[in-house]
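Student: Pasting a predicted model and its sequence here:
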Amino acid sequence: MSRGSEWGRWDLHVHTKSTAKNDQFGSISFEDYCIQLFKKALERDIKTIGITDYFSIENYKKVKKFQDEINDQAQFNDDEKKLISKILILPNMELRISPSTGAGSLINLHLIFNPSKIEAIENQILNHIQMVHGNGNKYQLNEYGLKSLGRLYLSEDQLNDQNLALKKGVEQFCIPHTELIEVFEANNNLRSEILVFVANGDNDGVSGLKSHEEILQQQQASAFSLRNSIYQLTDGLFSAKPSDHKYFLGH
């Protein structure tokens, strides 16, 4: 029997314990965090969860491992374990891209990966995304590259602190959207395995580029063209504004 579309409640923007920025989960262990995550997902009938972190999918891997081993967890009954095993867990990497908005923030962009293609995406996409620093060196979008970048901002007595180096690297890493376009074009076979979402607000979204209109016109460039180029890179927008919904549907 043929079936049509089915509605499901998704949450594609869930940060975890040990998220790279603004971790406010306190002293809870990662395992206890996962227990609470899936209890809430069952309560609210969530079908898909996007595990989100800045410039990394390591916490996604930890949550997926917990889900894969759900039968070993005594905190859930058999029916709950079956439901948890059916929840789709997606890796969602949160990036910051330039240029900055009129509010002085970098643009918030998310890459949601096909979980069955993680190894290929890490090796062919993420390891080839690079930030060019003012010192002329390039830093890759992986743990080694982020730590190397972060050490540039540490004092000599802090250089051996791996966690601090990674934190500083995450704070500093950003790329122009054209870097993503070039990497995607060079690995076109994987482009369909990645969904790109961008924020559309005035603070850290594409709409915030409107305040650059006058400057760009003076430079004989078009803010419209810049915004349009970013929109063309993406598959969807993060926006809670009904006006955005109508605008992008052509109404």
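Tutor: Yep, it's here.
Student: contacts, neighbours, all on C-alpha from now
Tutor: OK.
Student: Now the helix or strand that contains residue 99: buried residues?
Tutor: Element membership of residue 99 [criterion: DSSP states H and E] is strand 88-100. For strand 88-100, the neighbour count (16 or more other CA atoms under 10 Å) marks 89, 90, 91, 92, 93, 94, 95, 96, 97, 99, 100 as buried.
Student: and which of those residues is nearest residue 118?
Tutor: Nearest to residue 118 among the buried residues of strand 88-100: residue 91, at 8.7 Å, using CA to CA.
Student: Structure two is appended below for comparative analysis:
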Amino acid sequence: MALQLWETLKEAIVAYTGLSLTTFFTMLALLVAIYHVASGLFGSSDNHQRARSSEEEMQPLTPPVQLGEVTEEELKQYNGSDSNKPLLMAIKGQIRMLGVYMQRSWIILLMTACVLVPVYVWSSPIFELVGETTEISKAAGEFAVWMLPQLFAYALNFPIQKFLQAQRKVSVIAWISAAVLVEHAVFSWLLMIKLGWGLTGAAITLNAFDACKAALEKKIAKLSPATMVKIGEELQ
């Protein structure tokens, strides 16, 4: 079933784009890599400018901010985009909390991924319920089950990227994305075109792409016992 859908997809790609499959997927992989690198660069630049603006606004304050004036409640209000958060943590001497919040995000997102697993497993009847044909529903359902590893890889990837961007370590994200791009392009060609595995090869490549990215970025972050402290409050 999946192979039939793959053959139909190949014919559609060649007919509508006029490109060979190798050229099409190479260009697609390049666009994905450019997106990841550009989003990291622009996101870091924007955060850096906002952080500098915040620092300039805080300089005239008198008396100067003293150690310990930032409360735990203020720290908990961080939503991942507030440029004042690193400054607040530095003032309170809680730089290490950046990693702790990241690891707590892992726990929350992994639990969310577990909740979403039934949607992947039962995607075939869900597609049929919304009016999709039986053939496509079965093929899509199989592919969704194969993509379960990517769901959990996303739960690890997103917090790590925010963790690195908050420290302006964009070069790490850029180099990892470039390295994984090579792996993605080579294995897409090998499994999908050379060996003819179709959507099965696509699933293997995508899962390996995100797993490698999560593993490489994880090398930057170390686990901390403080992650589990008051985790119940974070879940609320």
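Tutor: Perfect, thanks for sending it. Since we're looking at a predicted model, the values are computed, not measured.
Student: what's the TM between chain one and chain two?
Tutor: Put the two chains on top of each other and the TM-score (TM-score structural alignment, normalised by the length of the second structure) is 0.26; 104 aligned residues with a CA RMSD of 5.7 Å.
Student: quick revisit: which elements pack onto the very next helix or strand once past the strand holding residue 99 of the first structure?
Tutor: Counting by DSSP H and E, the next helix or strand C-terminal to strand 88-100 of the first structure is strand 106-113. Judged by 3 or more CA pairs under 8 Å, 6 or more residues apart in numbering; DSSP states H and E, strand 106-113 of the first structure is in contact with strand 88-100, strand 194-199.
Student: Output these in JSON lines, with distance to residue 232 of the first structure appended to each entry.
Tutor: Shown next, in JSON lines, are those (distance: least, CA to CA, whole Å):
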{"stretch": "strand 88-100", "distance to residue 232 of the first structure": "15"}
{"stretch": "strand 194-199", "distance to residue 232 of the first structure": "10"}
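Student: quick check: angle from the helix or strand that contains residue 164 of the first structure to strand 88-100?
Tutor: Using DSSP H and E, residue 164 of the first structure falls within helix 162-172. If you take axes from the mean of the first three to the mean of the last three CA atoms, to 10 degrees, helix 162-172 of the first structure sits at 60 degrees to strand 88-100.
Student: State whether residue 41 of the second structure and residue 173 are indeed in contact, as I suppose.
Tutor: No - when contacts are counted by CA atoms under 8 Å, residue 41 of the second structure is not listed as touching residue 173 (9.2 Å).
Student: measure stretch 38-48 of the first structure end to end?
Tutor: From its first residue to its last, stretch 38-48 of the first structure covers 11 Å (CA to CA, to the nearest Å).
Student: in the stretch 101-250 of the first structure, which spans are strands?
Tutor: Taking DSSP state E, counting those that start in this stretch as the test, the strands found in the stretch 101-250 of the first structure are 106-113, 130-132, 138-140, 175-176, 194-199, 236-238.
Student: Adding distance to residue 224 of the first structure and mean neighbour count as columns, could you present those strands in CSV?
Tutor: CSV is the format used below for the strands of the stretch 101-250 of the first structure (distance: least, CA to CA, whole Å; neighbours: other CA atoms under 10 Å):
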stretch, distance to residue 224 of the first structure, mean neighbour count
strand 106-113, 16, 23
strand 130-132, 25, 19
strand 138-140, 30, 18
strand 175-176, 16, 18
strand 194-199, 16, 20
strand 236-238, 17, 17
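Student: Just put the ones you listed in a markdown table and tack on distance to residue 167 of the first structure.
Tutor: Output for the strands of the stretch 101-250 of the first structure, formatted as a markdown table (distance: least, CA to CA, whole Å):
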| stretch | distance to residue 167 of the first structure |
| --- | --- |
| strand 106-113 | 17 |
| strand 130-132 | 16 |
| strand 138-140 | 15 |
| strand 175-176 | 17 |
| strand 194-199 | 23 |
| strand 236-238 | 25 |
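Student: Which one, of the ones you listed, ends up nearest to residue 85 of the first structure?
Tutor: Using CA to CA, those put strand 106-113 closest to residue 85 of the first structure, at 19.0 Å.
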